[in-house]
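[1] Got a predicted structure plus its sequence, pasted below:
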Amino acid sequence: MKFSNMVEDAMQKEWIITNGLGGYASGTVAGSNSRCYHGLLIAALEPPTNRKTFFAKIEERVLINEMYHDLSCNQYKETIYPKGLDYLKNFEPKPFPKWNYQGENWKVEKNVLMPQKENTTLINYKNIGDQTIDLELHPLYSFADFHTTFQENTETDFYSEFSENSFKTYAKYGAQPFFTAWNKGVFTENRSWYKDIQLAVEKERGLPDSTDYYRIGYVTCRLKPDEEIILSFSVDEITKSVDISQKYRKTITDSEDFYSPKNEDFYTDLLASSKQFLVYRQSTQSDSIIAGYHWFSDWGRDTMIAMRGLTISVGDQKASKSILKTFLEYVDQGMLPNRFPDNTSDQVEYNTIDATLWLFVALYEYHQRFTDTEFMEQNSSILQSILQAHLDGTRYNIHVTEQGFLYGGQAGVKLTWMDAIVDGTVITPRIGCPVEINMLWYNALQIYNLFCKKLNHELNHEFLEVISSFEVNFSKYFINSEGTLYDVIVPNTSADTSFRSNQIYALSLPFTVLNQEQQKIIFEALKYKLWTPFGLRTLAEDDAQFIAVYEGNQWNRDHAYHQGTVWPFLLGEYYQAFFKLYGNSEENKKRVVDELKELRAHFYVENGLHCISEIFDGALPLDGKGCIQQAWSVASILKLYADFELHTIDSNSI
């Protein structure tokens, strides 16, 4: 990616690398920070949660022929300073972030890497020019929860204990220590606050947008051509320069294997990107999935949906089994956790109606992919207990109606994926029988019966009766006069006529109660009203509640979240339905690949580089919004490519 003083472009594009613990390093291509979530070491102290920013950024200067050339960049209220973009010539996001800076008679390459399963960031500067240069590096520190900005205060004094080529720092008394080390050069203590750095994205989001950083000192080093300096920032002690160099070399090799597959195409780049979401959860000592970067943790619903593409379809049985085992162990009153708490002393949350039902779909696809009958046998009793708990009634008034439908919800509680809530008010209240919940319920029953047949278990007649009632009543209650589906019904009482994307699940899930003609009517309506190249709208544009743009403060954003906003992850379900209805011929595969071109371009050159955003505007979806890297956004497209081998006909044009 070439740059020629394109300030706005480079300050808007973001990069991210992760460490498999929930920690990460991220920033803008320009080197400035535009979010409170940006930093060069955001460490997960209780993986994958309790994330804190320790190392915010680094100010770099090249000295040659008695002239300084600043490489860094910061946004202040009245100006951008320094303007290192004047020297930025190229940036590459993989296999790790790499910058090339160049002046009239000097060239410097900068790399940022994170070893896996460590809260450590390594930064390398190499003289790739023909003349000797002096490099001056000023690390800037922070000490704050990653959801917040950092401000100068009397508590933090950044007390440091110095050794040769390293020092240990306590931001304040009793705090988690962190370590700074370098393999060559001289450190000079020179303490100072960098005040009122402006965070442009936080301002757009109506959040605190000014932050302070702290400098303890700086490292100077003379580099001859082809020489390099490596710095390490970690919550784990690293003191020997040889250890830093060895760790850097190993991390380069690991990163090339982890992020840069041998074949250069969209599918393999997606596959590499998808690995950023797989993390180790300390409290359960198992694999988990981060829902999105920068700010989400691991959620039950997101995990069940995303793992279908991130681990199952791509053949990672070990990770798939680890994730499924963990959630199966935490079933309570027939429900899966919606969220494991950030603090291990807090209670696990169970406020979700659909995560448990998605478990059945994930298990079905797991069995289809790996034929692990033993695992199904081991957990069949848990699956039966889940279904029975729903029949008997469980939390939040979740129960089965006489029509065989699954009902749930109570005032002030968000249970479905359309879960935005502002000041205690649920924006899209869906108390009753939501359409996607009921298709998931039907699939859960059918999948359990399928497992029983494969395992030669006796079928549960009560479950069979519910299936029969459901099949008899679904069309009568859910199909409207247009031949499409109501979003939420309360049998014999009310029906929500909002035309929403939730009805796609009546077509895309393994089992359906609709005939092909009914399905095609719904699909064509979805295509006409909700499809965009970046995802499906959550509400039709002609609805009075439709909100065209996702922007502003949290109140405005949450009101728009499911009121027309486009979600990329729904494209996976849309094209699964397309292939089921119209066949997966070569022609249809080419059509899908062609229709994904704009999303593919977004992946490579917009917003988060080698990322797929969480959402897009409903009216004119162009720029990514929300998280820059969302698990189920990436997973849904990855699953399409894996399931239908779309990479075999992908033109690779961006």
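    Cool, got the structure. Numbering: from 1, shown residues only.

[2] Every contact and neighbour count from this point should use C-alpha atoms.
    Noted.

[3] residue closest to the middle of the chain?
    The centroid of the chain falls nearest to Gly292 when counting by CA atoms, centre = their mean (2.1 Å).

[4] so what's the residue lying closest to that one once chain neighbours are set aside up against?
    Closest residue to Gly292 apart from its sequence neighbours, by CA to CA, 6 or more residues apart in numbering: Gln630 at 4.2 Å. By CA atoms under 8 Å, 6 or more residues apart in numbering, the contact set of Gln630 is 291-293, 611-614.

[5] one more time with 6 Å
    Counting by CA atoms under 6 Å, 6 or more residues apart in numbering, Gln630 makes contact with 292, 613-614.

[6] from those, which ones fall inside strands?
    Cross-referencing the contacts of Gln630 against strands under DSSP state E gives Gly292.

[7] can you confirm Lys195 is in a helix?
    No: counting by DSSP: H, G, I helix; E, B strand; the rest coil, Lys195 is not part of a helix but strand.

[8] What number of neighbouring residues does it come out with?
    Using other CA atoms under 10 Å, Lys195 is surrounded by 15 other residues.

[9] Also Gly583?
    The burial count for Gly583: 13, using other CA under 10 Å.

[10] another one to put next to it:
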Amino acid sequence: MKIEACSDEWLLTFGTGGYASSTFCGYNARTYHGLLIAPTNPPHRRFLLLSKIEESLIYGDEIPFGTNRYVPDVTHPKGYEYIQSFTWGRNYVSWRYSVEGVTVAKEIVACQGVDCVIVRYSAEKGRLKLCPLVGYRSHHDVMRRGQYYFETSFREKEILVLRDGTPHLRVSYSNGRPYTSGYWYYNFQYDVDRILGNHYVEDLFNPFCIEAEGSVELVFYPKRPGYAERAESPRDEISLLREATKAFVVKGKEGYAIMAGYHWFDEWGRDTFISMEGLLLLDGGFERAKSIFRRYLPYCNEGLLPNHITPGGEPFYLGVDVTLWAVNALYKYFLKSKDKDFVREVLRAVEDCLWHYVRGTRVLYWKDGLLYHSGAPRTWMDASFDGTVVTPREGAAVEVNALLYNALMAFNDMRESLGEEPVEEFSSRAGRLKSAFAEAFTAPWGLYDYISPEGVPDRSVRPNMIFAYSLPFPVGPEEMVNVVRNTVEAELLRPYGLSTLSRRDPKYRPTWRGPRAERDLAYHNGVIWPWLLGAYVDFVLRYFREEALELLHYLYPLIETVKSRNGFLPELFEDVPPYRPAGAFAQAWSVAEVYRALRALLGAV
């Protein structure tokens, strides 16, 4: 096998926020790659504990069959040349090697509900030599020699690795002879991080090795062990996506949380509520959804729910749409669960949040019947670097007004379903907003993206207009449906999602590459976001339901991507063939919204 053919990534998750991930070849290409990355404050502050295992077959000579990349651009050893097959299952990855004619098998199995990984080897001849490489640092960073002092303690069938005198990693083993090694390995090169302008050179420590004949099982864990047998992945795309949704719903110290993405994203409010229907509600995860609502709603501050809750429990506020996405998720929860008791429990808190939108705050204000916001970035298009906001959109954003109209209408619908009178001011405000919306946002090509504080409409052709027609209560003028559809299909729709900006716009950037500034300039200015397909499919099924089968066929390349990545979808795709995946390897709202969209399309054909 050539190294180019096995440089794709794999991911296994533990249900805690922790994970294992690397490449098919077995070399680490990011700081985020490692066999055991665990949260120190679950599900937050994820730290690398075990990077990889140096692997050799002793059969006459000692023959290494692993693969590493070292500075400067050196590949050693070249164990990928021995790979005969690679399999990525539901909770495991496995390899079969032919090492100088000797068959060697290896599998890595992820435990669930505990930070623990099981590594199993077998060799038909000879003896295996396995040398773990450990580290201790944030998964965003690198480690260099001398940051910590590691030592090893051996017990019966268990090895304890200490870091500066405190327990770092425990290893139980089935058989074999362990012994202290105590070597530093220098200058690992992480190729993806190098391209992205991140820290990319790391040193790792080898505290011990173990030699075993036949087969051996190693269980690595920081606190308590787990156990798991390998489980196979389903074959169809819907089942693959359903399985992938489980990776993002994790159990932390404060209850359930939704991780926005792997590898680097933590828990984010906007992503949580956009993803909730696909990750939880479609398959009856109502108790977990309730746990998340109960955790977030007490944080409402002047109407806003937090973008982020820090590992220390401090809320961070920025987005003006997070609360509105939460109301939409609660409405979807109500429609699917029929749970009046829970909705009655939380509806007062939701009402208190919405009153701030209706009455205005320091951030939110009304002008000519529309909701404006001050400051930027406060929408989902929130890229910024070095004090530069790439897509500021300060003023009246089209999707924020669509979400507010939807939230006010959904709130009153839930009240009436509970036998309560609707809030009259919410109804009247929604009515005035709908009238003003049609007058202010209607453009020759569909809808303006936002209106500046000075009342000047932004003429960028972006996908945000689709939310005026996709939400349960659409605010967009009916007469513009065909115009919006024609524009979106002609300028934004791709087989992998919706592009974030028309190719005719001078700000358009189709690729997500290079250092951070270059990537952020492209982030919402042309690259494709798969999560937007959820709204687009809702739009099509509401107004053009007879075209569901045609759209399903159009999305065939995306469906093939689902199959090739074990159900995981990336944050982005570049907007030039071959539509290279970009951004985070696995993104919650990409998986959730594509899963929801494909189920809806299949239900309509």
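    Thanks, I have the structure now. Remember, it's a predicted structure, so these values are computed and weren't measured experimentally.

[11] So after superposing, what's the score?
    Remark: TM-score between the superposed chains equals 0.96 [TM-score structural alignment, normalised by the length of structure 2]; 603 aligned residues with a CA RMSD of 1.8 Å.

[12] tell me which of the contacts of Gln630 of structure 1 are still there in structure 2?
    Among the contacts of Gln630 of structure 1, the contacts conserved in structure 2 (both residues aligned by TM-score structural alignment, their matches' CA atoms under 6 Å) are 292, 613-614.

[13] circling back: quick one: map the residue nearest to the centre of structure 1 onto structure 2.
    Counting by TM-score structural alignment, Gly292 of structure 1 corresponds to Gly261 in structure 2.

[14] okay but its match is in contact with Ala588, surely?
    Yes: between Gly261 of structure 2 and Ala588 there is a contact under CA atoms under 6 Å: 5.3 Å.

[15] picking up where we left off before, tell me the counterpart of the residue nearest to Gly292 of structure 1 in structure 2.
    Using TM-score structural alignment, the equivalent of Gln630 of structure 1 in structure 2 is Gln587.

[16] Need the counterpart of Arg194 of structure 2 in structure 1.
    Match for Arg194 of structure 2 (TM-score structural alignment): Lys203.

[17] can you pull out the helices in the stretch 101-250 of structure 1?
    Applying DSSP state H, counting those that start in this stretch to the stretch 101-250 of structure 1 gives helices spanning 200-204, 241-259.

[18] Save those helices as TSV, and put in distance to Val605 of structure 1 too.
    Shown next, in TSV, are the helices of the stretch 101-250 of structure 1 (distance: least, CA to CA, whole Å):
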stretch	distance to Val605 of structure 1
helix 200-204	18
helix 241-259	17
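
[19] With adjacent residues omitted, what lies nearest to Leu539 of structure 1?
    Of all residues not flanking Leu539 of structure 1 in the chain, Gly564 sits nearest, at 4.2 Å (CA to CA, 6+ apart).

[20] Double-check that the one you found belongs to a helix.
    No: using three-state DSSP, the assignment for Gly564 of structure 1 is coil, not a helix.

[21] so how far is Glu541 of structure 1 from it?
    Distance of Gly564 of structure 1 to Glu541 of structure 1, given as CA to CA, to the nearest Å: 7 Å.

[22] what about Ile522 of structure 1, neighbour count?
    21.

[23] so the equivalent of it over in structure 2, which of the three states?
    Counting by TM-score structural alignment, Ile522 of structure 1 corresponds to Val484 in structure 2. Under three-state DSSP, Val484 of structure 2 falls in the helix class.

[24] just Ile58 of structure 1 next, same as before
    Secondary structure, three-state DSSP: Ile58 of structure 1 is strand.

[25] And Lys332 of structure 2, by the same measure?
    At Lys332 of structure 2 the chain is in helix, as set by three-state DSSP.
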